[in-house]
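sequence first, predicted model second:
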Amino acid sequence: MFVSSYLQSITPTANYIAGLAIRFYNIETERQFAFDYAGNIYTRMKNLPNGEWTNWERKTT
C-alpha cells in the first residue's frame, strides 16, 4: 500500500536542534518529530481535516 506523503525540515529553535514533518495525505495526518540538544526525540500529530495538534510527547531520554 502506498501512502502519499512528504518530508519537510523544521526550523531549529532554542529548544530544538533539528526536526522534520511527515504528512500522510491518504490518512489525513501529519506527524512532526523534533530532536533537542540533549538527544531526546519529541513527536506530535496533526489531524489535517480539523487542524488540531496533539501535545508534544517525549519518546526517548
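Thanks, I have the structure now.

CA only for contacts and neighbour counts going forward, please
Fine.

other SSEs contacting the one helix or strand Y42 maps to?
Using DSSP states H and E, Y42 sits in strand 41-47. For strand 41-47, the packing partners by 3 or more C-alpha pairs under 8 Å, 6 or more residues apart in numbering; DSSP states H and E come out as strand 29-36, strand 52-53, strand 57-58.

let's bring in a second one:
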Amino acid sequence: MQSHLDKLRQAHRDLNRAIDTTRAPGRQEDVKRLKKMRLALKDRIADIGTPRSPRRV
C-alpha cells in the first residue's frame, strides 16, 4: 500500500510542476484540467492516508 501511496504523491508533485510551467494565457483550460486532476489525486492520497474505523454491523 505504501508503494501505491508513494506513486500517487509523485504524480501529485509532477502535476504541480506541470501547472507551474503551463502559465501561457492561451493554456488556461489546460491549467484548469491539471488542477482538477491534482485535486483528485490529493483526495485519493488523503483517503488512503487516513486510518478507517471498523464498520459496525
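The structure has been received and is ready for your questions. As the structure is a computational prediction, the values presented were derived from the model and not from experiment.

list the TM-score for the superposed pair.
The TM-score (TM-score structural alignment, normalised by the length of structure 2) is 0.19; 24 aligned residues with a C-alpha RMSD of 4.1 Å.

before we move on, back to that, can you say which of the helices and strands packed on strand 41-47 of structure 1 is packed in most?
Mean neighbour count (mean count of other C-alpha atoms under 10 Å) peaks for strand 29-36 among those, with a mean of 19.

next, the angle strand 41-47 makes with that one.
Strand 29-36 of structure 1 and strand 41-47 are oriented at 160 degrees to each other (axes from the mean of the first three to the mean of the last three C-alpha atoms, to 10 degrees).

residues in contact with strand 29-36 of structure 1?
Residues outside strand 29-36 of structure 1 that contact it (C-alpha atoms under 8 Å, 6 or more residues apart in numbering) are 10, 15-24, 41-48.

just the buried residues of those residues.
Taking 16 or more other C-alpha atoms under 10 Å as the criterion, what is buried in the contacts of strand 29-36 of structure 1 is 16, 18-24, 41-46.

and the gap between N47 of structure 1 and S9 of structure 1?
N47 of structure 1 sits 19 Å away from S9 of structure 1, taking C-alpha to C-alpha, to the nearest Å as the criterion.

of all pairs in the buried ones among the contacts of strand 29-36 of structure 1, which one is the farthest apart?
Y16 and F24 (23.1 Å; C-alpha to C-alpha).
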